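# Provide a 3D model corresponding to the input given below.
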Amino acid sequence: MKIVIVGGGAIGRLFGSYLAKSKNEVTLLDIDNDVVGAMQDDGIGVLVNDMDDPDMVTQVAVTAITDGKLISESDLVLLMVKSFSTRKATESVAHLIGPNCPLLCVQTGLGNIEVMEQVVPRDHILAGFTFMSGTALGGAKVRYGREGKTYIGELNGDITDRVQKIANVFEASGITTQVVSRIIGRLWCKVIVFSAINPLSSLLKVPNGCLTGKMESITLMKRLLDEGKAVADANGIDLVYGDLYELLFDACQRSSNNLSSMLQDILNDRLTEIDAQNGAICRFAALSGVPVPTHQTMVELIKLLEKWRPGMEQF
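Got it, this is the predicted structure:
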């Protein structure tokens, strides 16, 4: 299958390495010249978790470019950029999207589908998210984190041939994948859970597993879960999972040694996805009149971290 991956971050590199090793024709599109140059020279450099020896890097060849207009055809486009880049990323590959080439959004955030709909028809969009994790390293290297399932589905809940075909390609490449009918409800569940994990791990600067080790952090995460669930209920969202607390603790345990993506962004002086996670919950809360003071506080604190670093005299 000819696959275009938009976004050369950790998840883009993870998926790219798996899919390319399985003989798919992978083109990775990113605006970072250094990342693209490293991929052009050496491919994606893969390190398994806890391996620091540079000789243990496995190089996986992919095509890498910075201009989407250079791509003339594809069977599938994977959108794997930060939420604040969704519109520009979608515009860069809009000419490829059609009945024979769907756009699969693999992002942890709310509101991305609505942004994509402003650029391409809704019936050409698929939704997905993954519990796989990794860390983007220098150049085009990526350290594999925890294994995890990837969920994909049609926005209307139908189980179609096109989404099953994609799942089969993912599975054949080693990406554990499940086609589901209630993909939006499942996405909300992940956003609520990681809206409890990501900002708190970023503020405390600790791996995810540390958050379940202190009663104060557990209490804060539960408060964020309760507020998120109340917002989902008020907006008629089918959350699918009956116990978000269990999902939260499982996510922390499975990624116990990992730094959350938001913490990685803070440590690398990058913008975070706080607006598409806790910020999105706040926006839905405002529409339904649900108070979410803990989420609002997290948004404000993370935005301060984005603007201010120790040693800076002013914002």
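# going forward, measure contacts and count neighbours with C-alpha atoms only.
Noted.
# contacting residues around G111?
Contacts for G111 (CA atoms under 8 Å, 6 or more residues apart in numbering) come out as A276, A280.
# Same check on N24?
M1, K2, I3.
# Turn these into JSON lines, columns for secondary structure and neighbour count.
Listed next are the contacts of N24 as JSON lines, based on DSSP: H, G, I helix; E, B strand; the rest coil; neighbours: other CA atoms under 10 Å:
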{"residue": "M1", "secondary structure": "coil", "neighbour count": "15"}
{"residue": "K2", "secondary structure": "strand", "neighbour count": "14"}
{"residue": "I3", "secondary structure": "strand", "neighbour count": "20"}
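# ok, so of these, who is nearest L14?
Ranking the contacts of N24 by separation from L14, with CA to CA as the measure, puts I3 on top at 13.8 Å.
# Could you measure from that closest one over to A232?
Computed as CA to CA, to the nearest Å, the I3 to A232 distance reads 34 Å.
# Strands of the stretch 51-200 of the chain, start to end?
Counting by DSSP state E, counting those that start in this stretch, the stretch 51-200 of the chain has strands at residues 58-60, 63-65, 76-79, 103-106, 125-130, 134-136, 141-144, 150-154, 177-179.
# Would you do the same for the sequence below? I want to compare the two.
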Amino acid sequence: MKICILGAGALGCTIGATLSDAGHDTWLLNRSAAHVEAMNRDGLNVHDERGERRVKVQASTDPAEIGPVDLLVVLVKSFHTAEAMAGAMALVGPHTLVLSLQNGLGHEDILADAVGRSQVLAGKTYVGGVLLAPGCIRSGVTGKHTYIGELDGTLTPRVQAIANAFNAAGLATTVSDSILGTMWDKLLINVATGALTGITRLTYGQLYSEPLLKATALAAVEEAIAVATVAGVRLGLTHADATWNLASQGLPASFKTSMLQSLEKGSVTEIEFINGAVVRWGQRHGVPTPVNATLVACMKGIERAMADHPQEEANA
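The predicted model follows:
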């Protein structure tokens, strides 16, 4: 299977390295020339529970160099989805399937506008990754599950074939007949940890050792569960404690959420697509979400300070 990871940062490289190791014709597409050059020159340096190793990968900054693929896995930041797809149409042929494994809600509609709804699949992954340096990642694959599915919930041979390929490569993957519920399940994980680590700048080990932060995380998740329940979403996770515990499984104490990693790189975050999505759905269905609204406000304040004083934030 010819596969391209659109947005091969920390998570994309983790998935891409696993698929490359399994023998798939896998391409890692990233805008950073330094990152791409390092991977092509030295291989991708992977740190995981097995130690440190180098994985031979194919990396590029140019979609035209890669050409049409069988599967395009979209992992760009939420706010870059439309722009990234507009620049990546050289990867899309008439039979290309486009699979979003992004955080938050709404990407599937943006992708459908770009390539047609019939070519779009949705999914969520609990695999973790941290970009340590150009061409170097910390990978968290063991014990972390990925869920994919058709937008209408039907169980088709094409989505099962992708799941089979991922499973054979070592990416534990299940086909979901309720991908919206699956997406909400992953949203709950991000609601529990993303904004709090961004605001506090704490790693997972630090976050999980602070009882006051746990209480805030549980309150945010409880709001999100209430919203999803009223909206009629079929959740797999129905208890905040279970969500909190699941969020940390298989990840080291040094792990940093993607939201914290974004801030450390001086980038805006996906807060509007995560806690912000809970707030918007809550408004739509008449469910109060004060904790999530507060987390969104705090993160937007940090982003504003970062924009106004970029050097100070970079040194924080």
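# Per the alignment, D75 of structure 1 pairs with which residue of structure 2?
In structure 2, D75 of structure 1 lines up with D70, judged by TM-score structural alignment.
# How about the contacts made by its match?
Per CA under 8 Å, 6+ apart, neighbours of D70 of structure 2: M1, K2, I3, H95, T96, L97.
# Turn those into TSV, columns for distance to G276 of structure 2.
Compiled in TSV, the contacts of D70 of structure 2 are given as follows (distance: CA to CA, whole Å):
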residue	distance to G276 of structure 2
M1	36
K2	35
I3	31
H95	34
T96	31
L97	28
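# Going by the alignment, I148 of structure 2 corresponds to which residue in structure 1?
Per TM-score structural alignment, I148 of structure 2 is aligned with I152.
# Roughly how far does the match of D75 of structure 1 sit from V36 of structure 2?
D70 of structure 2 is 22 Å from V36 of structure 2, where distance means CA to CA.
# Skipping adjacent residues, who's closest to the equivalent of V127 of structure 2 over in structure 1 in space?
Counting by TM-score structural alignment, V127 of structure 2 lines up with M132 in structure 1. Computed as CA to CA, 6 or more residues apart in numbering, the closest residue to M132 of structure 1 that is not its neighbour in sequence is G148, at 4.4 Å.
# Cross-check the contact I'm expecting between the one you found and G134.
No: G148 of structure 1 is not in contact with G134 according to CA atoms under 8 Å; the separation is 10.8 Å.
# Which one's more surrounded, those two?
The neighbour count for G148 of structure 1 versus G134, taken as other CA atoms under 10 Å, is higher for G134 (25 against 16).
# check contacts around the more buried one.
Counting by CA under 8 Å, 6+ apart, G134 of structure 1 has contacts A10, I11, L14, V142, R143, Y144, G145, R146.
# Kindly report the same for S256 of structure 1.
Per CA under 8 Å, 6+ apart, neighbours of S256 of structure 1: P207, N208, G209, C210.
# Then E147 of structure 1?
Counting by CA under 8 Å, 6+ apart, E147 of structure 1 touches F131, M132, S133.
# for the stretch 101-250 of structure 2, what spans make up the helices?
107-115, 157-169, 179-200, 204-207, 211-231, 240-248 (DSSP state H, counting those that start in this stretch).
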